[in-house]
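In: output the structure for:
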Amino acid sequence: MEPYLTIVFRTIIFYILILIIFRMMGKREIGELSILDLVVFIMIGELAVVAIERPNVRVLHAIVPMVLLMFIQIIMAIISLKSKRFRDLVDGKPSIIINRGKIDEVAMRKQRYNFDDLMTQLREKDIRSIADVEFAILESSGSLSVIEKLKNSNEVPKQGDITIPLIIDGSIEEENLKRINKTNLWLRQELKKKGYRDVKKISFCSYENGKFFIDLQDE
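Out: Below is the predicted model of the structure:
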């Protein structure tokens, strides 16, 4: 009877501990978990399972690495908030799979993403035809964000635009500039016209339909 009581006691302890750890690590939907999040969650779960199944393993020997993983994850999250480069390294970058109605096969190959994957995820979003899609973005979490073509009163699809981040955390996104056929010099000149001379003071700058959205960093 005693071994069963030990298992029950440990199950309750680690259940509460895991709830506390996940709460402290922040709220994230399952579909939004990065690879790093998933690895940490699996490791914490495995440590708890081993401690529950093996009564000879001291509880403290499982709790210490679980708490350590929690602090590592929190530190990594803080660094990710402050560094766009680190965030891209850990979480990866979103990839535009369909750009203005045209499928980008090069981007698909880079992500090892095939047409079956594309069609499956489009069907899940009730998209019947690729012809109805203006933009499809494969997020770093693996989910597909879809922007359908705009429709006028006669239900005829027409081209829209997508928000293009040009500056994130004071750093210019050169790849996004290339996507809209603009240069670093063009961006700086446009910002100067609007009174923004120091790029590093800009937290976020996007470009959509010929208009800028600019948000300065907190001072």
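In: CA only for contacts and neighbour counts going forward, please
Out: Fine.
In: my guess is Phe86 contacts Met76, does it?
Out: No. Judged on CA atoms under 8 Å, Phe86 makes no contact with Met76 at a distance of 9.0 Å.
In: after the helix or strand harbouring Glu190, next one along is what?
Out: Counting by DSSP states H and E, the element that carries Glu190 is helix 184-193. For helix 184-193, the following helix or strand on the C-terminal side (DSSP H and E) is strand 202-208.
In: who's in contact with that next one?
Out: 161-170, 212-217 (CA atoms under 8 Å, 6 or more residues apart in numbering).
In: in the host helix or strand of Leu60, what's buried?
Out: Using DSSP H and E, Leu60 maps to helix 59-82. Neighbour counts over helix 59-82 (16 or more other CA atoms under 10 Å) mark Val59, Ala62, Ile63, Met66, Leu69, Met70, Gln73, Ala77, Ser80 as buried.
In: and these as TSV, adding distance to Leu138?
Out: Formatted as TSV, those follow (distance: CA to CA, whole Å):
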residue	distance to Leu138
Val59	41
Ala62	37
Ile63	37
Met66	32
Leu69	28
Met70	28
Gln73	24
Ala77	22
Ser80	20
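In: what separation is there between the residue nearest the centre of the chain and Val90?
Out: The centre of the chain sits closest to Ser140, judged by CA atoms, centre = their mean, with a distance of 4.6 Å. To Val90, Ser140 is 10 Å away according to CA to CA, to the nearest Å.
In: second chain to compare with the first, below:
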Amino acid sequence: MWFDTWKDIVRVLLITLASYSAIIVILRISGKRSLSKLNAFDFVVTIALGSILASVILTKSVSLSEGVAAFFGLAALQWLVTALSNKSDTFAKALRSEPKLLLKDGRFQDEALANERVTRDEVEAAIRKKGHGHVDEIAAVVLESDGEMSVICGGEASDCTALRSVLKPGETSL
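Out: I've put the predicted structure just below:
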């Protein structure tokens, strides 16, 4: 079917404008975390928001007010989960993946690479992207909770305070 009526086209355009405006306002209210790099929960919320937006725009049986209520519901859930994560380390660990040390003092951590399904080539690419050419000069590469790789240069990993959460007890001199 190529075309039904102009009324349907106008409805889609008006609902698109209204729902787009509503989601922008809701995301602004819910804070920067809603727009941050995605962990698994943020990814699910983003997909759900997109699905609701599409349903509101294209499905006549879903009203704008129902869509806005769903947007607010997801934003509230995200706020609640974030608040609980900030108050409870156990809840935060259950929700988010922990950062993993992939390279320490110029040596690849093969078990961590295998567990995280990351190749040496990918780690080396992250090192190059940070402007470094020698793996043996890198103190650490960490696969962060959002999937990005952090590259720490110079010195030994055990001397880096930023690595305390990814080093095993006894591996840090701090």
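In: next, the TM-score between them, please.
Out: Here the TM-score for the pair of chains, by TM-score structural alignment, normalised by the length of the second structure, is 0.84; 168 aligned residues with a CA RMSD of 2.4 Å.
In: follow-up on the earlier one: pick the one among the contacts of strand 202-208 of the first structure closest to Leu5 of the first structure.
Out: Of all the contacts of strand 202-208 of the first structure, the one with the least separation from Leu5 of the first structure (CA to CA) is Asp169, at 52.5 Å.
In: what lines up with that closest one in the second structure?
Out: Mapped onto the second structure by TM-score structural alignment, Asp169 of the first structure lines up with nothing.
In: give the equivalent position in the first structure for Lys7 of the second structure.
Out: In the first structure, Lys7 of the second structure lands on Glu2 (TM-score structural alignment).
In: tell me, how many residues neighbour that match?
Out: Applying other CA atoms under 10 Å, we find 7 other residues in the vicinity of Glu2 of the first structure.
In: same check on Ile23 of the second structure?
Out: Residues near Ile23 of the second structure, counting by other CA under 10 Å, number 19.
In: show me what whichever helix or strand comes after the helix holding Leu60 of the first structure is packed against.
Out: Following helix 59-82 of the first structure in sequence order, the next helix or strand is helix 84-91 (DSSP H and E). Where contact means 3 or more CA pairs under 8 Å, 6 or more residues apart in numbering; DSSP states H and E, helix 84-91 of the first structure is packed against helix 35-53, helix 59-82.
In: where in the first structure does stretch 97-116 of the second structure align, residue-wise?
Out: Under the criterion TM-score structural alignment, stretch 97-116 of the second structure matches residues 92-111.
In: for stretch 134-148 of the second structure, that is, sorry about that
Out: Going by TM-score structural alignment: stretch 134-148 of the second structure matches residues 129-143.
In: quick one: the matching stretch to chain centroid distance?
Out: On the basis of CA atoms, centre = their mean, to the nearest Å, stretch 129-143 of the first structure is displaced by 14 Å from the centre of the chain it belongs to.
In: which of the residues in it are buried?
Out: Ile130, Asp132, Val133, Glu134, Phe135, Ala136, Ile137, Leu138, Glu139, Ser140, Ser141, Gly142.
In: what do you get for stretch 147-166 of the first structure?
Out: For stretch 147-166 of the first structure, by 16+ other CA under 10 Å, it's Ile147, Glu148, Lys149, Pro157, Gly160, Asp161, Ile164, Pro165, Leu166.
In: which of the residues you listed fall within strands?
Out: Judged by DSSP state E, strands contain the following of these: Ile147, Glu148, Pro157, Ile164, Pro165, Leu166.
In: widest-spaced pair of those?
Out: Pro157 and Leu166 (27.3 Å).
In: related to what we said a few turns ago, could you tell me the end-to-end distance of the match of stretch 97-116 of the second structure?
Out: For stretch 92-111 of the first structure, the end-to-end distance is 10 Å (CA to CA).
In: over to stretch 141-150 of the first structure?
Out: Using CA to CA, the distance between the terminal residues of stretch 141-150 of the first structure is 26 Å.
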